[in-house]
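Novice: Sequence first, predicted model second:
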Amino acid sequence: MLKCLSVAGSDCSGGAGIQADLKAFSANETFGMSVITSVVAENTTRVLSVFNVPVEEIQKQIDAVFEDIHVDAVKLGMLPTAEIISAVADKLNEYKPSIIVCDPVMVATSGDALSEGGTVSTMREKLFPIVTLLTPNIPEAEAISGLEIKNENHMEKAARIIMDMGVKNVLVKGGHLTGDAVDYLCTPEGVHKLACKRVDSPNTHGTGCTLSSAITANLAHGMDMLSAVTKAKNYITEAIEKSFTVGKGHSPVNHFYDYYDLKGTVL
C-alpha cells in the first residue's frame, strides 16, 4: 500500500487538521502517517487555544517516520511559525520526498488565526522551491500574492503571480466566492478552470485539509496533476453533500461516504 505523511496541526474535534488528513488518506486508499506541529483546542464554533509543538520534537517525528518507512507523498498543513516552516523545509530537503503538497493553513473555518505573522516570507523562501503543489484558498492567496481577489479573473491572476514565485503548480480555491465552486489550477502546461455546482451546506469544517490530502493520495497513486486535482475535487464535493451534523457550528465532511451514508444525520 502507498504511504502518505501529513505534517500538520491536530484538531481535537476531529474535523480538520491531522484527523481530517488521515481520514482522507484512508478513504483514498493510502496508508496515513502524521507529524503533529501544533495542538489546537478547537471545535465546530471556535478555537480555544493553540499550542505549538517544540521544533526539536517536530524534527524527531519526521526522522522517526523517514528512517523506517518509505514515504510516497507528503502533505503539509498548519505550519504556524517561521521557525517551524524552516525546520520542516530543512528536513524535507534532507529526505527529498518526490511529492509535496502544501496547504498553507492560516485561518480556521471559524475565522480564528492559526499562524503568526512573517510566515509567508519564510514559506516563499524555504517551501515554495520544493513543493509540488500549493493549494491556497482566497484569503491565503491574497496574503501570498498581495492581490485582492474579488472574482475569477483575480483568482487566475493570483495563481500566475504565485507560480512566478517559483511554485511548480498552484491551485487557488474559490470557496470564499459566491456562485459555482470554481478553482483555478495553474501548471507549467497552462491554467485550468475547474468548476462544479456549489453544495449549500454549513458542513465545511476541514474541507481544505481534506481536499489537499485527497490530492496527495491521488498523486501518490501516479495520477497526473490535473487528474489528481479533479478526482479530489469530486471527492470533497460528495463528502460535503453526504455530510452529517456534529456540534453547533461548521460540522465536518463525511470522508467515508462510500462506506456509510449519514446525510442529514445529527450525531
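Specialist: That came in fine, so what should we check first? Numbers count the residues shown, from 1 in each chain.
Novice: drop to CA atoms for contacts and neighbour counts, all remaining ones
Specialist: Will do.
Novice: Would you tell me which strand is longest in this protein?
Specialist: strand 31-42 (DSSP state E).
Novice: quick check: angle from whatever helix or strand comes next after that one to strand 31-42?
Specialist: Counting by DSSP states H and E, the element after strand 31-42 in chain order, helix or strand, is strand 47-52. With axes from the mean of the first three to the mean of the last three Cα atoms, to 10 degrees defining the directions, strand 47-52 sits at 120 degrees from strand 31-42.
Novice: and strand 47-52, what does it pack onto?
Specialist: Counting contacts by 3 or more Cα pairs under 8 Å, 6 or more residues apart in numbering; DSSP states H and E, strand 47-52 packs against strand 31-42.
Novice: follow-up on the earlier one: list the buried residues in the longest strand of the chain.
Specialist: For strand 31-42, the neighbour count (16 or more other Cα atoms under 10 Å) marks 31-40, 42 as buried.
Novice: this is the comparison structure:
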Amino acid sequence: MPKNSYKIPSSLNRSFLDHEVALSGGGFQAKPLPMKVLLFWSGSILTLFWVASSTFVAQAAWWLIALVVIWWLITTAFLGQYSKTKEMKFASVPALLAYVPAAARRVLTRTSTNPSSFYSVVGIDNISATGLIKYSDGTLGQGYLVVGSASILLFEEDRKAILNRVDSFWRKVDTSCEYTFVTTKEPQRVYHQIANLERRNLALEVRDPELKELMDEQYDILNDYVGKQFASIHQYLLLKGDNLESLRRAHSVLQAEVENSSLMIKGCTMLNGDEVTDMLTVLYKGKSS
C-alpha cells in the first residue's frame, strides 16, 4: 500500500555539526538547533565583543558603537538562519558574491565567443553517436524518452497500483546512479506521420498532378504547421552513473521495469546522440527574438 505521507530522509553526509540540541530551562522549551548554528552564533557574539572593545570601533561615539552592534546582530540573525534543506544562509554567501558581477550572470553562446563560460554551466565533454554523455566530472549519462501512465482521471485502484509499483521501483535502484526527469514543452513530433505519407507517395500507381499537389499540401501542413506551431509536453529520463558499469546496471533495472509492467513507465526509448543534443538544446538554447 502507498504511504499517506512522505518525508525527506536524513542525509548520509551529516556530521557532528548537524546534530540538533534542544535548549530548555526554567520551563522554557525552544526549538532544537543544530550545533553549527549555535557555534556560528557563539563565534559571532565573541567576535562582536572583540570588535567593539579592542578595535578602532571602540574609539567611536557610543551611538556609532550601538549602530555597529545592531547591524552585527541583524546580520548574524539573517546569515544564521537554518533553511528547510538543512543549510545555513551563511553557506550561500560565496555563491552570492560570485553571482553579483554582471559578467557572471550573462553567458554568451555565439560561435565567435569563448565557450569557457558556457562549458562551465553545461559540464559536458562529449556526446557520442549512441547517446552516451561524458560529463566533465568523469561520470557518464544516457538519455531516454519516457511516457508515464499517471492521469488525473485514474480510478482509486489504478492509482494505488501505480504508487505501489513506483515505490517498488525506487527500492530497487542503485545509489551509484542518479535519475533525473526532464520535462519540456516542444513541438509535436510528426516523424511517423511524414513517413506514412512518404510510403503512400511511393505506393502510388498513377502519378496524377492534382493528387501529388494534395500530398505536398499534407506534407507542408505536417512539417511546417503541426510540427512547428503545436507544442506538447515531453518527458525525458536522464541516467547519470559513476562509471559505465553502474550505468549498465541502471539501464538493466529500467529495462526490466518497462518490460514487466506499464504502470510506472508505459513507453521508453533510448536516445541517440542527435536526439540527446535536441533534448539539451531545449534547456540551454535561448529563445530567438
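Specialist: In hand now; what should we look at? Please read these numbers as outputs of a predicted model, since none were measured by experiment.
Novice: Superposed, what's their TM-score?
Specialist: Superposed pair, TM-score by TM-score structural alignment, normalised by the length of the first structure: 0.22. Supporting alignment: 102 aligned residues with a Cα RMSD of 6.1 Å.
Novice: one step back: of all the buried residues of strand 31-42 of the first structure, which comes closest to residue 91 of the first structure?
Specialist: Closest approach to residue 91 of the first structure among these (Cα to Cα): residue 35, at 12.1 Å.
Novice: Might you report the residue contacts of the nearest residue to the closest one once chain neighbours are set aside?
Specialist: Spatially, and ignoring its direct neighbours in sequence, residue 35 of the first structure is nearest to residue 7 (4.6 Å; Cα to Cα, 6 or more residues apart in numbering). Counting by Cα atoms under 8 Å, 6 or more residues apart in numbering, residue 7 of the first structure touches 18, 34-37, 74-78.
Novice: what helix or strand is residue 7 of the first structure on?
Specialist: Secondary structure (DSSP H and E) places residue 7 of the first structure in strand 3-11.
Novice: If you count neighbours, what's buried in the stretch of helix or strand residue 275 of the second structure belongs to?
Specialist: Per DSSP H and E, residue 275 of the second structure falls inside helix 273-284. Buried residues in helix 273-284 of the second structure, counted by 16+ other Cα under 10 Å: 273, 275-276, 279.
Novice: Packing partners of the helix or strand immediately after the strand holding residue 7 of the first structure in the chain?
Specialist: Using DSSP H and E, the helix or strand that follows strand 3-11 of the first structure in sequence is helix 17-27. Contact here means 3+ Cα pairs under 8 Å, 6+ apart; on that basis helix 17-27 of the first structure packs against strand 3-11, strand 31-42, helix 207-220.
Novice: Quick one: those as JSON lines, columns for distance to residue 89 of the first structure too.
Specialist: Shown next, in JSON lines, are these (distance: least, Cα to Cα, whole Å):
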{"stretch": "strand 3-11", "distance to residue 89 of the first structure": "11"}
{"stretch": "strand 31-42", "distance to residue 89 of the first structure": "13"}
{"stretch": "helix 207-220", "distance to residue 89 of the first structure": "17"}
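Novice: For residue 62 of the first structure, find the nearest of the ones you listed.
Specialist: Nearest of these to residue 62 of the first structure, taken as Cα to Cα: strand 31-42 at 6.4 Å.
Novice: got the angle between that closest one and helix 207-220?
Specialist: 170 degrees.
Novice: Just name whatever secondary elements strand 31-42 of the first structure is in contact with.
Specialist: Short answer (3+ Cα pairs under 8 Å, 6+ apart): strand 31-42 of the first structure packs on strand 3-11, helix 17-27, strand 47-52, helix 55-66.
Novice: export the ones you listed to JSON lines and tack on distance to residue 239 of the first structure?
Specialist: Below are those laid out as JSON lines (distance: least, Cα to Cα, whole Å):
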{"stretch": "strand 3-11", "distance to residue 239 of the first structure": "19"}
{"stretch": "helix 17-27", "distance to residue 239 of the first structure": "10"}
{"stretch": "strand 47-52", "distance to residue 239 of the first structure": "23"}
{"stretch": "helix 55-66", "distance to residue 239 of the first structure": "29"}
